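Q: Quick check, what structure comes out for this input:
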Amino acid sequence: MAGGSKVFSVFMLIFYAILLYFVFADKNMIAMYMMGIGMFGEALVNCIFTFRSKTK
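A: Presented below is the predicted three-dimensional model:
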């Protein structure tokens, strides 16, 4: 995921922990927004790392 970025992995772990809190606190609408943003963010970062030049 994300080209092995540890910082991004920790960020997403914290992000999803907050999301889980909102789900258990019955704040479903903000949880859905966060889920959509998180999924899009992961897909975007993975896409960038996939298509980035591997000549480094």
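Q: Could you use CA atoms for every contact and neighbour count after this?
A: Fine.
Q: I'd assumed Gly4 was in contact with Phe49.
A: No: counting by C-alpha atoms under 8 Å, Phe49 does not reach Gly4; the two are 9.5 Å apart.
Q: Next, the second sequence, to be compared with the first:
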Amino acid sequence: MASSKFSAIFFLILYAVLLYFVFTMQNMVAMYLMAIGMFLEACEGVYCNFFKH
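A: Modelled structure (predicted):
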């Protein structure tokens, strides 16, 4: 749920790095990145729904 161009590019880069870690079999780092990415997307959704007018 990218609400701006900056956040869309940020999450694209984050998930590209995540894919790199998955393909190089560094699964724990990939899992940490995935959890961070999901948490940040949820925070962005809450911000957009409750605080942005």
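Q: Could you report the TM-score for this superposition?
A: The TM-score (TM-score structural alignment, normalised by the length of the second structure) is 0.92; 53 aligned residues with a C-alpha RMSD of 1.0 Å.
Q: Neighbour count: Phe49 and Gly4 of the first structure, which is higher?
A: Phe49 (16 against 10; other C-alpha atoms under 10 Å).
Q: Tell me the helices and strands packed up against the host helix or strand of that one.
A: Applying DSSP states H and E as the criterion places Phe49 of the first structure in helix 28-51. With contacts defined as 3 or more C-alpha pairs under 8 Å, 6 or more residues apart in numbering; DSSP states H and E, helix 28-51 of the first structure has these neighbours: helix 6-24.
Q: what range in the second structure matches the helix it packs on?
A: Counting by TM-score structural alignment, helix 6-24 of the first structure pairs with residues 5-23 of the second structure.
Q: Can you tell me what sits against that stretch?
A: 2, 27, 29-30, 33-34, 37 (C-alpha atoms under 8 Å, 6 or more residues apart in numbering).
Q: By neighbours, which of these wins?
A: Ala30 (20 neighbours).
Q: Can you state the mean residue-to-residue distance of the helix holding Phe49 of the first structure versus the second structure?
A: If you overlay the two and look at helix 28-51 of the first structure, the average distance to its match in the second structure is 0.4 Å (mean C-alpha distance after the TM-score superposition for the first structure).
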